[in-house]
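Here is my input, please return the structure:
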Amino acid sequence: MKLISQLGIILLLYFIGELIVYYLQLKIPGSILGMLLLLVSLQLHIIKIEDIKDVATFFLNNMLILFIPLGVGLASQWNLISKEWFSILVSVFISTFIVLLCVSLIIKRKKE
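Here you go, the predicted structure:
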């Protein structure tokens, strides 16, 4: 029963995010907004880490399963990917560099 209630908390915030996006016609995915709501709830101690820890640990330990649909989607779009491989590769390297730079700047500021 504990796992079901923990999953319920995560799903509730996900659905709230989806509803907000639907009614306000926002341009971001509802799942992202739901996870932002979860982050804010955790930061403001509205939800305690212990309230979702077991389900979150399960999802993190089994994250590879969640990437199977992505792999299938990539395989089904191989014709497009093979035509645009260089642009995709450049985009991946540039975005990875930007993420690493931002994270390093954030860590540097937190240490000061």
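
rest of the way, CA atoms for contacts and neighbours
Fine.

Can you show me the helices along this protein?
Using DSSP state H, the helices of the chain run over residues 2-24, 30-43, 53-61, 63-66, 68-76, 78-83, 85-111.

Which strands and helices lie in contact with the third one?
Looking back up the chat, that one is helix 53-61. helix 2-24 (3 or more Cα pairs under 8 Å, 6 or more residues apart in numbering; DSSP states H and E).

hmm, who's touching the helix it packs on?
Helix 2-24 is contacted by residues 26-35, 37-38, 51-55 when judged by Cα atoms under 8 Å, 6 or more residues apart in numbering.

if we can go back for a sec, any chance of the helices of the chain in CSV, plus mean neighbour count?
Shown next, in CSV, are the helices of the chain (neighbours: other Cα atoms under 10 Å):
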stretch, mean neighbour count
helix 2-24, 15
helix 30-43, 16
helix 53-61, 14
helix 63-66, 10
helix 68-76, 11
helix 78-83, 11
helix 85-111, 11
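
one more to put side by side:
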Amino acid sequence: MIPALATLLACQLLGEVVVRWAALPVPGPVVGLALLLAGLALRPKWVDAIKPTSQGLLQHLSLLFVPAGVGVMQHLQRLGSEALAIGVALVVSTFVGLAVSAWVMIWLMHRQGRRNDGP
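Below you'll find the model as predicted:
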């Protein structure tokens, strides 16, 4: 379990280093996750070594939301005073996300159709 956890943390650290070195506008853990995915794709036998630890972390993922919930409770008055702006932002971002997802799906379907119509 310790080597697998060390591997996950090393990928996160490497992601942070890459983001800071290249000044990327992406969170370091996201880059670390991509590096982990690449490593697992190149060496599939690593999956068996990391799987139990990652499943254990995922089983307790809800505990990681406790600090966010506490933060929300501490700023409840501010959330109430800015409820309209937050609500509008949530609705607009939801519709933009849906529209972009639909557009990407249509684009990919057309691209796949052209590929299937080829020689």
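
Got a TM-score for the pair?
Once superposed, the chains reach a TM-score of 0.74 (TM-score structural alignment, normalised by the length of the first structure), with 108 aligned residues with a Cα RMSD of 2.9 Å.

mind listing what the most centrally placed residue in the first structure touches?
A centroid search over the first structure (Cα atoms, centre = their mean) returns residue 32, at 6.2 Å, as the residue closest to the centre. Neighbour list for residue 32 of the first structure: residue 17 [criterion: Cα under 8 Å, 6+ apart].

if I look at the residue mapped onto residue 27 of the first structure from the second structure, how far off is residue 3 of the second structure?
Mapped onto the second structure by TM-score structural alignment, residue 27 of the first structure lines up with residue 25. Noted for residue 25 of the second structure: a distance of 30 Å to residue 3 of the second structure, by Cα to Cα, to the nearest Å.

Could you do residue 52 of the second structure as well?
According to Cα to Cα, residue 52 of the second structure stands 12 Å off from residue 3 of the second structure.

what's the answer for residue 99 of the second structure, then?
For residue 99 of the second structure relative to residue 3 of the second structure (Cα to Cα), the value is 42 Å.

just residue 107 of the second structure next, same as before
For residue 107 of the second structure, the distance to residue 3 of the second structure - Cα to Cα - is 42 Å.

and residue 71 of the first structure, what pairs with it in the second structure?
In the second structure, residue 71 of the first structure lands on residue 69 (TM-score structural alignment).
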